[in-house]
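Colleague: got a sequence here, can you build the structure:
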Amino acid sequence: MGRARVSTERPVAGRYRLVEIIHRETNRVRWYADDLRTGRPCLVTQVGLPQEAAGAAGRAPSRVLRAAEGVARLCPGRIAAVVDTVEESGFLWTVTAWIDGTPLDEVLAEEGTFAPVRAARVALELLDVLEAAHAGGVTHGELSPGQVFLREGGPAVVTGYGLAGTVLVPRLTAPSYASPEQARDGRTGPAADLWALGAILHTMLEGRPPFRDRGRPEATLKGVDRLPPRAPVRAGPLTQVVQGLLRKDPRERLTRQVVRGALTRVLREEPGAVPAAPAPRPRGGRAGAVRYAGRERGRRTTLLGITLAVVTVAVAVLAAARGLPGAGSGSAADAPPPSASAPAGPPDGPGAPSAPTPSNGAGGLPPGYRAHHAQEGFSVALPEGWERLDTSRGSDRGYRVTFGADGDPRTLAVTYSERVGADAVAVWRDDVEPRLERSGAGYERIGGIRATTYQGREAADLEWYAEDGGARVRTFGRGFLLGGGRGFSLRWTTPAAGWEEPASREALRTFLRTFRPAAD
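Modeller: The predicted structure is shown next:
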């Protein structure tokens, strides 16, 4: 594994300043980062190199970059573009162009389960990518919710391609999504990717993967190999699809064609639903060359399964309730199963992890937003026209700054204190919530206080309803600890009836992505 400590003070390769960990798997860490050369944000993935790979490490970056470029051409715009790779400090660093989207595991952690129609649409988008890659002889081998980015303005983007077969690094970074043949002997192929698709579909519908994370990768893989998967109970019309993809014998798994037909049928039978576009096809001579290599490699590994009977999909009309943001950057595989009332929201739900604000203050922000640098010592992107509405200060150098705009009932409040405790959940439960209950404003908590991680720090989320001037409002609060008794909280308040409006959800997501204490 990696043999050196990673420092966020020293840029990787003298160019990429690490800002925040947004996803962590076995032997893989993904960071939001700033490209100091271009002033633009990017995604940097850190993979530990084993000791025995040290001699070949110098050749790994060029091999990874060539492989990733070839895969990206197989499905343009749907596979994340790798723009740079470097070996440094015992790690392989892969730099991916900025993706204007939210990792699927973040969305699941924030919103809970997906309705079958929404899950089918995401699964079809992933199937498009897998079909294009498999036709080019390329398998992913490590597909998981952390490798899938959902975008508001387009189909999902898949990351993580490029490492397979290019460098000797430990694989199976998400053991809960590994196929039985991978868990048993490391064997991979198109059937393993289809298993991962089934595991992701299971997680979207059930709120947890088919196999629980047992803490140690080897223990989790042993469970995948020897135990039956959790039976789906909320999958509705997609139950047989999930079960067909999660067959232990790779030869018995549903084929891509059968899965596509079943998923498309769910969309077609949902009132007002629009069927997904057909899968993109590989193009050019490069695709043909890779396809030939893939056929030869496939003969030496495993045969993709035998087509089963076409799945019969029942029609289900499900009401999509509103989503609860805020489980943070933890993997959906580690989250407890949501309650039966856990809502399913739109794919652009709030609560995504914080992303860096580029040095030029514009790149990477949604249209109509600008970077604001407060004199108190923090920065955040605000909608055009928003300004400071109120500032209050405490005796402990603490303060609260409230932002908004005339005629806009929504507000963002940023609070700083130097007297918070060492437990983020306890701060909400023991300090803040009692004051809210005594305020006489009709405080009503929504769900529980949820522990999370934000910008690599301990954090917790709380949501509640209250009355403000006779109007019912809803607030999402995220508090996080800086250490030494210091901490921030962000409170986003909107009229309760307008909580689900796309502009409001985008605003909260942008605030959480771009907020930065000046000391960072």
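
Colleague: drop to CA atoms for contacts and neighbour counts, all remaining ones
Modeller: Fine.

Colleague: helices or strands up against the helix or strand harbouring R260?
Modeller: Assigned by DSSP states H and E, R260 falls within helix 256-269. Here helix 256-269 touches helix 116-135, going by 3 or more CA pairs under 8 Å, 6 or more residues apart in numbering; DSSP states H and E.

Colleague: buried ones in whatever helix or strand comes next after the helix it packs on?
Modeller: Downstream of helix 116-135, the first helix or strand assigned by DSSP H and E is strand 148-150. Within strand 148-150, the residues scored as buried using 16 or more other CA atoms under 10 Å are V148, F149, L150.

Colleague: stretch 110-123 now?
Modeller: Quick answer for stretch 110-123 (16+ other CA under 10 Å): 110-123.

Colleague: also stretch 138-155?
Modeller: 138-151, 155.

Colleague: around the residue nearest to F91 when sequence neighbours are not counted, count how many other residues there are.
Modeller: Residue nearest to F91 in three dimensions, not counting chain neighbours: G48, with 4.6 Å by CA to CA, 6 or more residues apart in numbering. Residue neighbour count, defined by other CA atoms under 10 Å, stands at 21 for G48.

Colleague: Proceed likewise with the subsequent sequence, for comparison:
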Amino acid sequence: MGRAHVSTHELVAGRYRLLEVVHRETNRVCWSGEDTGTGRPCLVTQVGLPEEQAGETARRAPGRVVRTCETMQSLCPGRVPAVVDAVVADGALWTVTEWVGGVPLAELLDRQGTFNYVRAARIGLELLDVLESAHDLGVTHGELSPGQVFVREEGSVVVTGFGLAGATLAPRLTAPSYASPEQARDERIGPAADLWTLGAILYTMVEGRPPFRDRGRPETTLKGVDRLPLRTPVRAGPLTQAVQGLLRKNSRERLTRPVVREALVRVLTEDPDAAVREVPRPRLRGACAAARHVSGEWSRRTMLAGTALAVVTVTVAVLAVTDGLPGTDGGNGTATGTGSGTGQSSSPSASPPASPPAGGTAPASPAPPPSATPAPTKPGDAVPAGFRRYDAPEGFSVALPEGWRRLDTSRVSDVAYRVVFGSSGDPRTLAVTYSERAGEDPVAVWRDDVEPGLERSGDYRRIGEIRATTYRGREAADMEWVARDDDTRVRTFGRGFLLGGGRSFSLRWTTPADDWDDSANEQALTAFLGTFREDAD
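Modeller: Now for the predicted structure:
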């Protein structure tokens, strides 16, 4: 999700400075902020009040929020942040909480698309713990959503938003897609409404979308929640029955907390290590905080050579990646044939993509690329004439055209690296990227992790659809796009494939767009795909 950096000359309640939008939902905006009185970071949440709400009801709202959160914070220390202030101003309820130091679950889902069911169960169990404490005290959250759940670097969960439900006299304005059917009908709610939302969050984590989509207008979305049938989850695995049981329209028929807890614990007990590869990392927020994780994607702009790596030291000691990786000396590999020429600081594949110039069009449905050519029976063994095998010290090898060499190496600790190959004077490049934090759906990695960054980087045009495929028996996906590198329009073919355990490789082949169909380029791409191999081969 994109972030808007917004400054305001006026302080909220005369004290709190807004720095950066952390998360935005219908009628609700959460900011990172600074308490100018103490200099401490904080979270500031703005919830719009209905125009008709005024007088005594509005004046009572801040006190209700503060009291509810104080109670919950005492019951769940570390899992519910303390509210330090609340005020009604300019037609909105503003609540100020201590700095959470985590990433909204909604943002993690935007980055990764889906979680495996073990990781979803782990987060769900933490949410259930907090809800159970609240329900035993007679408190219903009523506004739970992925935007109200923050995930810290070590995986613990912090829940915000207690006390908002009913404080604004508005039926579920902030996240209609996660409202329960009884909220959609504007009926009185209880703990069963929170259990519905827990089911909706579990559904979203494993499916990559809420059970009932946002239809643009809150009332239309709520009508869908109330009346439309549930789309059967297809990725929930052993969580399927629990998710479906929580999402029953009749609140009296929903699963009880003990049954849900048993189902979640069973998933964690049977496969306790399956979520290790998807550990979330905090992200830099304004002046306060913690660093953003290296996501498992084929070749996001964080893996673009020629840009800078920012390393931020924070209390959690996390390596932060801002807009890229540093180029380093890549001359430590060995090859049976190396060409002459000087190294390059950038290359077409390493530059931010852009779309074709005016008048330049991309075919809507391209012909099958050379990627469709079957690999040899023993992948990587046959080296075509005019190519020589390069054995990288990182543990992969590929046949390169004679005269090609390693031009650039970029890496983030031991979890990701990128190597760019080419030759002086040759505009074509091959980039090999490795990551240990890939998602489980290769199509989703391109679509949800890579493409948004390409679109934000400037002009960009994808060619055709992202195509699911297999590569030497592994799940894979192909994507093609056109871009501009200085004055040259270039075209890139990318194939990403999964190795298991969160590990992945991607190959990106970039040439001038006008030369894409040259037989030499087709031969090169076929050779790369046919000869690439990693340690597992």
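
Colleague: TM-score them against each other, please.
Modeller: TM-score for the superposed chains, counting by TM-score structural alignment, normalised by the length of structure 1: 0.58, backed by 343 aligned residues with a CA RMSD of 4.1 Å.

Colleague: of the buried residues of stretch 138-155 of structure 1, closest to V44 of structure 1?
Modeller: Minimum distance to V44 of structure 1 across those is 12.8 Å, recorded for Q147 (CA to CA).

Colleague: so T220 of structure 1 sits right up against P209, yeah?
Modeller: No. Using CA atoms under 8 Å, T220 of structure 1 is not in contact with P209, being 11.7 Å away.

Colleague: those two: which is more packed in?
Modeller: Remark: of T220 of structure 1 and P209, P209 carries more neighbours, 28 against 20, as counted by other CA under 10 Å.

Colleague: now the more buried one: closest residue in space, sequence neighbours ignored.
Modeller: Computed as CA to CA, 6+ apart, the closest residue to P209 of structure 1 that is not its neighbour in sequence is T203, at 4.6 Å.

Colleague: that neighbour corresponds to which position in structure 2?
Modeller: Matched to structure 2 by TM-score structural alignment, T203 of structure 1 sits across from T204.

Colleague: what's the spacing between G55 of structure 1 and P116 of structure 1?
Modeller: Plainly put, G55 of structure 1 is 48 Å away from P116 of structure 1 if you go by CA to CA, to the nearest Å.

Colleague: I'd like to know how many residues surround R188 of structure 2.
Modeller: Other residues lying near R188 of structure 2 total 10 when counted by other CA under 10 Å.

Colleague: does it touch R172 like I think?
Modeller: No. Taking contacts as CA under 8 Å, R188 of structure 2 lies outside contact range of R172: 11.7 Å.

Colleague: how big's the offset between the host helix or strand of D193 of structure 1 and structure 2?
Modeller: Assessed by DSSP H and E, D193 of structure 1 sits inside helix 190-206. Helix 190-206 of structure 1 differs from its equivalent in structure 2 by a mean of 0.5 Å after superposition (mean CA distance after the TM-score superposition for structure 1).

Colleague: give the buried residues for the helix or strand following that helix.
Modeller: For helix 190-206 of structure 1, the following helix or strand on the C-terminal side (DSSP H and E) is helix 217-226. Within helix 217-226 of structure 1, the residues scored as buried using 16+ other CA under 10 Å are P217, T220, L221, G223, V224, D225.

Colleague: same question, stretch 253-273 of structure 2
Modeller: In stretch 253-273 of structure 2, counting by 16+ other CA under 10 Å, buried: R254, L255, R257, V260, R261, A263, L264, V265, R266, V267, L268.

Colleague: who touches it?
Modeller: 117-118, 121-122, 124-125, 128, 132, 192, 195-196, 238-239, 242, 245-248 (CA atoms under 8 Å, 6 or more residues apart in numbering).

Colleague: now the helices for the stretch 301-450 of structure 1?
Modeller: Along the stretch 301-450 of structure 1, the stretches classed as helices by DSSP state H, counting those that start in this stretch are 424-426, 433-438.

Colleague: most tightly packed of those?
Modeller: helix 424-426 (a mean of 20; mean count of other CA atoms under 10 Å).

Colleague: what's the local residue count around the spatially closest residue to P495 of structure 1 that is not a sequence neighbour?
Modeller: For P495 of structure 1, ignoring the flanking residues on the chain, the nearest one in space by CA to CA, 6+ apart is V473 at 4.3 Å. Around V473 of structure 1 sit 21 other residues, with neighbours defined as other CA under 10 Å.

Colleague: quick one: map V473 of structure 1 onto structure 2.
Modeller: Per TM-score structural alignment, V473 of structure 1 is not aligned with anything.

Colleague: what is the strand or helix carrying V473 of structure 1 packed up against?
Modeller: According to DSSP H and E, V473 of structure 1 maps onto strand 471-483. If you count contacts as 3+ CA pairs under 8 Å, 6+ apart, strand 471-483 of structure 1 packs onto helix 424-426, strand 457-468, strand 486-495.

Colleague: mind checking these for the one nearest to A293 of structure 1?
Modeller: For those, proximity to A293 of structure 1 was assessed by CA to CA; strand 457-468 is nearest, at 45.0 Å.

Colleague: overlap of the contact sets of T220 and P209 of structure 1?
Modeller: With CA under 8 Å, 6+ apart as the test, T220 of structure 1 and P209 both reach S176.

Colleague: which residues in structure 1 does stretch 468-484 of structure 2 align to?
Modeller: Going by TM-score structural alignment, stretch 468-484 of structure 2 lines up with nothing in structure 1.

Colleague: ok, residues contacting that stretch?
Modeller: Stretch 468-484 of structure 2 has contacts (CA under 8 Å, 6+ apart) with 348, 352-356, 362, 375, 379, 441-443, 446, 459-467, 489-499, 513.

Colleague: are any of those buried, and which?
Modeller: 348, 352-356, 362, 375, 441-443, 446, 459-463, 466, 489-498, 513.

Colleague: still on that earlier bit, surely the residue nearest to P495 of structure 1 touches E467?
Modeller: Yes. V473 of structure 1 lies in contact with E467 (CA under 8 Å); the separation is 6.0 Å.
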